[in-house]
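Asks: could you work out the structure for the sequence below:
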Amino acid sequence: MEPVHIIGAGLAGSEAAWQIARAGVPVVLHEMRPTVETFAHKSGDCAEMVCSNSFRSDDDVMNAVGQLHWEMRAAGGLIMAMADKHKLPAGGALAVDREAFSASVTAALKAEPLITIQPGEITELPTTGNWIVATGPLTSDALAGAIRGITGSEALAFFDAIAPIVHADTIDMSIAWEQSRYDKGETLEEQRAYINCPMTKDEYEAFIDALLAADKTEFHEGETAGYFDGCLPIEVMAERGRETLRFGPMKPVGLTNVHKPDEKAYAVVQLRRDNALGTLYNIVGFQTKMKYGAQTQVFRMIPGLQDASFARLGGIHRNSFLNSPTLLDDRMRMKSQPNLRFAGQVTGVEGYVESAAMGLLAGRMAAAQAKGQDLAPPAYTTSMGALVNHITGGAEAKTFQPMNVNFGLFPPVEEGRSGRRGRKDRYPAYTQRAKDDFNAWLAAQ
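Replies: Below is the predicted model:
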């Protein structure tokens, strides 16, 4: 049997390779790192997480991304299995030790006899064979040019930002305290999964002034890409209004300062554990385009971080994606060159889980093709089906932008199934229907 070839061993490519091999089809996984480096990646491991260590909510009853977690687990997904193995306390979210996670994904892929990992950069798109392009937001210039060549237009793009990481032993715990918002979590460890740094009104105002005045990365002349709203740099949020951060990542609700329990903070900066040892914490929601020198000065204005040492500072990068509604069919194939499937963020989904889910679907579809079969996507009443429907025809092509999974992509629940129309009834009806329909899709294969 001819192997399926995958370009890119990020989350989507790694998941695709796993699904293909599990279907009994050989696969060659091409990865340019570490031979060709990017500014954001730090290793040559597969499925390296660079922007955050969180897969977001793990609630599969009231949350669409939690339902997506459920579907990937039900489909035997490698990414979710390794995320569960290296889970860190994070309240109701699924956060992982990112280095251990990517190392485990890499080890699992290398141990699978049907998977060959081939290092080196692919600069041209083959016109024959069964290929999946899963190169992610940091696609090399050469391959990006080849993709533009077959799409017949300039690739669309937005900017994505990375949050800084702090050494835990440099956080002043006489000022900061451990607590998840509203004490969310089943165990005491989960209820203390975040470190909180409080601000008074004067401290907040001074922080906003410094943030707005700080030196920032300038883009090249002619650069017109915007930002993904779910990952805005904090300076961009602050420019929209001085109170924006206080009602966003710095909201003070659901928290009680153990050092001053009777005093309510005006704003709170949260840090989430980044590794199993608890030696590293990332600043939640603090993606930034500030220059490195400015970052250390501004972030050390945060009470509790005045002596902070940074394991990694924030950054910003261009994230390219296709106008998938015009270019891809519902099997995720390029309409003009159907030997190519696309998966991951390049298809116009946003988020680690969404990217991996598109890899899972592309992998299963490519494996079916290798066996002379055809696999349709799951119903768009499921999280996976809703995403692939959105990117391959459900979205308006003229205004197409990257999208996280959300219940707005699902068809309405029929009358009578949800009872009342409130979220407490509607969302469980969405997720139960999704589970039923996804199980039916799996059973039919």
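
Asks: rest of the way, CA atoms for contacts and neighbours
Replies: OK.

Asks: so what touches stretch 21-28?
Replies: 1-6, 17, 20, 112, 114-118, 364, 367, 370 (CA atoms under 8 Å, 6 or more residues apart in numbering).

Asks: ChimeraX command for the buried members of the residues you listed?
Replies: Of those, the buried ones go into a single ChimeraX selection, burial set by 16 or more other CA atoms under 10 Å:
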select :3,4,5,6,17,20,114,115,116,117,364,367,370
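
Asks: please name every helix or strand in contact with the helix or strand hosting residue 425.
Replies: Here residue 425, judged by DSSP states H and E, is contained in helix 423-443. Applying 3 or more CA pairs under 8 Å, 6 or more residues apart in numbering; DSSP states H and E, we find helix 423-443 packed against helix 64-74.

Asks: how much space between the nearest residue to residue 380 once chain neighbours are set aside and residue 434?
Replies: Excluding its sequence neighbours, the residue lying closest to residue 380 (CA to CA, 6 or more residues apart in numbering) is residue 386, at 4.1 Å. Distance, residue 386 to residue 434, using CA to CA, to the nearest Å: 10 Å.

Asks: again with residue 400
Replies: From residue 400 to residue 434 the distance is 25 Å (CA to CA).

Asks: which of these two has more neighbours?
Replies: residue 434 (27 against 18; other CA atoms under 10 Å).

Asks: show me where the stretch 151-300 of the chain has strands.
Replies: Assigned by DSSP state E, counting those that start in this stretch, the strands in the stretch 151-300 of the chain fall at 156-162, 165-167, 177-178, 194-199, 226-227, 267-273, 280-283.

Asks: for the first one, what is the distance to the chain centroid?
Replies: By that I understand strand 156-162. The chain centre lies 12 Å from the centre of strand 156-162; the measure is CA atoms, centre = their mean, to the nearest Å.

Asks: I have a second one here; can you model it like the first so I can compare?
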Amino acid sequence: MIIGGGLAGSEAAWQAASRGIKVELWEMRPAKTTPAHQTGYLAELVCSNSLRSDELENAAGLLKEEMRQAGSLLMEVAARHRVPAGKALAVDREGFSREVTARIEGHPSIEVIREEVKEIPAGRVVIMATGPLTSPALTEALKDLTGEEYLYFYDAAAPIVTADSLDWSKVFRGSRYGGGEGDYLNCPLSEEEYYTFYQALLRAERHTPHPFEQEIYFEGCMPVEEMARRGPETLRYGPMRPTGLVDPVSGKRPFAVVQLRQDNREGTLYNLVGFQTSLKWGEQERVFRLIPALARAEFVRYGVMHRNTYINAPRLLTPTLQLKGRPEIFLAGQLIGVEGYIESAAMGLVAGINAVRLIKGLEPLDLPLDTAHGALIHYITTADPARFQPMNINFGLLPPLDRRVRSRRQRNLLLSRRAISSWQKILGEFSLN
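Replies: From the prediction side, this is the model:
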């Protein structure tokens, strides 16, 4: 039983049915719709029609290539409905979803049931792939199932940058008041640098929310640009306060600092502490690169402020996408804390294959960390549960190469080649039965 006919649910259904398993795919649309959907098609693209870069020096391109090699329905259909978009894979939105729907509904092993699921059944293998707009009834059922008092209903995520892209000559370690043994990286700003940054932040263009995404801000997740509007000193008494910090270069307290916190175990990614934002992505790069240490920063995730529903995956999910304590229940798509069309579909692919393996008495696959699929799953299942936020695929999630490569493009290509080599070694397991 698969609940949800979006990208993840559709890919999961195809993977399972292609391996000889009878599938029920439950989708409440069009009888009951959501504020974001416009049609009753499966795999509807509700925002952009772009599936992002198709090049192997881009992590999204690598993830798509792994999906193609694993027999992805969505990648096959996307190729037939491609529209001009430079180096990106963009599709005719309606044609893409219409063909996915026809292929799913026409498969002899898939029964599409157009009804809302309000309870999670016991005693059968289930894949939940209901996305960020999970219905209220199913949200309550998921709370009961997981034992969590609440799910996350609003993203307030700060940008994440790669460690390699920082100007380390303009960074010093240290925690305010000397606590934490220097767990934070501090990016100091002079008075002139701070006010230049502040003015740019005030003028920056913001993302316009959808009608169903009300701007409900709490003091604990206030967008940095909203804080700035309260006055020129607000940030210096908030996330940019320099209290208790001494810059070892000058021997003095900085006028202001931006703190970076390690975001993964490997120390390849850092997030900007307290910098959740609703600025447009291009504006985030422009404004945040005014921070001297971030002048050449590589942003692998932008800050977001929007409605979302996702579980605390590090606390609840195994690396095989099974619910801890309930191995017959798999979760996939944005519900598990991945961002983006491709990431959601990729998780559906893995959940579909692993559900089949469970049914057939085989061990579900724990994918290699040096593949795009494995790296993304590793992140969402091992991140700090207290600070977990959704993540896109990016090269910072993969283990670094065994040698330093100065060219970012060359480094990314080498990471992709290594990933594809590792991926091809497990494709036999993927195609088993």
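
Asks: how about the counterpart of residue 116 of structure 2 in structure 1, secondary structure?
Replies: Aligned against structure 1 by TM-score structural alignment, residue 116 of structure 2 finds its counterpart in residue 121. Under DSSP: H, G, I helix; E, B strand; the rest coil, residue 121 of structure 1 falls in the coil class.

Asks: contacting residues for the nearest residue to residue 121 of structure 1 once chain neighbours are set aside?
Replies: In space, and not counting its chain neighbours, residue 121 of structure 1 is closest to residue 32: 4.3 Å by CA to CA, 6+ apart. Contact partners of residue 32 of structure 1, counting by CA under 8 Å, 6+ apart, are 8, 119-122.

Asks: the same query, at a cut-off of 7 Å, please.
Replies: By CA atoms under 7 Å, 6 or more residues apart in numbering, the contact list for residue 32 of structure 1 reads 119-121.

Asks: from those, which would you call buried?
Replies: The neighbour count (16+ other CA under 10 Å) marks 119, 121 as buried among the contacts of residue 32 of structure 1.

Asks: can you put the contacts of residue 32 of structure 1 in CSV and add distance to residue 60 of structure 1?
Replies: Below are these laid out as CSV (distance: CA to CA, whole Å):
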residue, distance to residue 60 of structure 1
119, 37
120, 39
121, 38
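
Asks: hmm, which of the contacts of residue 32 of structure 1 are common to structure 2?
Replies: With both residues aligned by TM-score structural alignment, their matches' CA atoms under 7 Å, the contacts of these that structure 2 also has are 119-121.

Asks: circling back: quick one: the helix holding residue 425 of structure 1 to helix 64-74, angle?
Replies: 20 degrees (axes from the mean of the first three to the mean of the last three CA atoms, to 10 degrees).

Asks: in structure 2, which residue range corresponds to helix 423-443 of structure 1?
Replies: If you align by TM-score structural alignment, helix 423-443 of structure 1 falls on residues 408-428 of structure 2.

Asks: that stretch vs structure 1, mean deviation?
Replies: Compared with structure 1 after fitting, stretch 408-428 of structure 2 has a mean deviation of 1.1 Å; criterion: mean CA distance after the TM-score superposition for structure 1.

Asks: which positions in that stretch come out as buried?
Replies: Residues 411-416, 419-420, 422-423 are the ones in stretch 408-428 of structure 2 that count as buried (16+ other CA under 10 Å).

Asks: what comes into contact with it?
Replies: Identification of contacts with stretch 408-428 of structure 2 by CA under 7 Å, 6+ apart yields 56-57, 62, 66, 70, 370-372, 395, 405.

Asks: please enumerate the strands of the stretch 151-300 of structure 2.
Replies: Counting by DSSP E, counting those that start in this stretch, the stretch 151-300 of structure 2 has strands at residues 152-157, 160-162, 172-173, 184-189, 256-262, 269-272, 299-301.

Asks: now the first one, how far from the chain's geometric center?
Replies: Computed by CA atoms, centre = their mean, the chain-centroid distance of strand 152-157 of structure 2 equals 12 Å.

Asks: repeat for the longest one
Replies: Here the centre of mass of C-alpha atoms in strand 256-262 of structure 2, compared against the chain's by CA atoms, centre = their mean, lies 22 Å away.

Asks: over to the shortest one?
Replies: Between the centre of strand 172-173 of structure 2 and the centre of its host chain there is 28 Å, according to CA atoms, centre = their mean.

Asks: what range in structure 2 does stretch 137-150 of structure 1 sit on?
Replies: So stretch 137-150 of structure 1 sits over residues 132-145 in structure 2, by TM-score structural alignment.

Asks: buried set for that stretch?
Replies: For stretch 132-145 of structure 2, the buried set under the neighbour-count rule, 16+ other CA under 10 Å, comprises 132-135, 138-142.

Asks: likewise stretch 64-84 of structure 1?
Replies: Those would be 64-72, 75, 77-83, for stretch 64-84 of structure 1 by 16+ other CA under 10 Å.

Asks: next: stretch 18-38 of structure 2.
Replies: When burial is assessed from 16+ other CA under 10 Å, stretch 18-38 of structure 2 yields the following buried residues: 18-19, 21-29.

Asks: can I get these in a markdown table with secondary structure and distance to residue 269 of structure 2?
Replies: Shown next, in a markdown table, are those (DSSP: H, G, I helix; E, B strand; the rest coil; distance: CA to CA, whole Å):
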| residue | secondary structure | distance to residue 269 of structure 2 |
| --- | --- | --- |
| 18 | coil | 37 |
| 19 | coil | 37 |
| 21 | coil | 40 |
| 22 | coil | 41 |
| 23 | strand | 39 |
| 24 | strand | 40 |
| 25 | strand | 37 |
| 26 | strand | 38 |
| 27 | coil | 37 |
| 28 | coil | 38 |
| 29 | coil | 39 |
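
Asks: turn these into JSON lines, including distance to residue 278 of structure 2.
Replies: Output for the buried residues of stretch 18-38 of structure 2, formatted as JSON lines (distance: CA to CA, whole Å):
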{"residue": "18", "distance to residue 278 of structure 2": "41"}
{"residue": "19", "distance to residue 278 of structure 2": "43"}
{"residue": "21", "distance to residue 278 of structure 2": "43"}
{"residue": "22", "distance to residue 278 of structure 2": "43"}
{"residue": "23", "distance to residue 278 of structure 2": "40"}
{"residue": "24", "distance to residue 278 of structure 2": "39"}
{"residue": "25", "distance to residue 278 of structure 2": "35"}
{"residue": "26", "distance to residue 278 of structure 2": "34"}
{"residue": "27", "distance to residue 278 of structure 2": "31"}
{"residue": "28", "distance to residue 278 of structure 2": "31"}
{"residue": "29", "distance to residue 278 of structure 2": "30"}
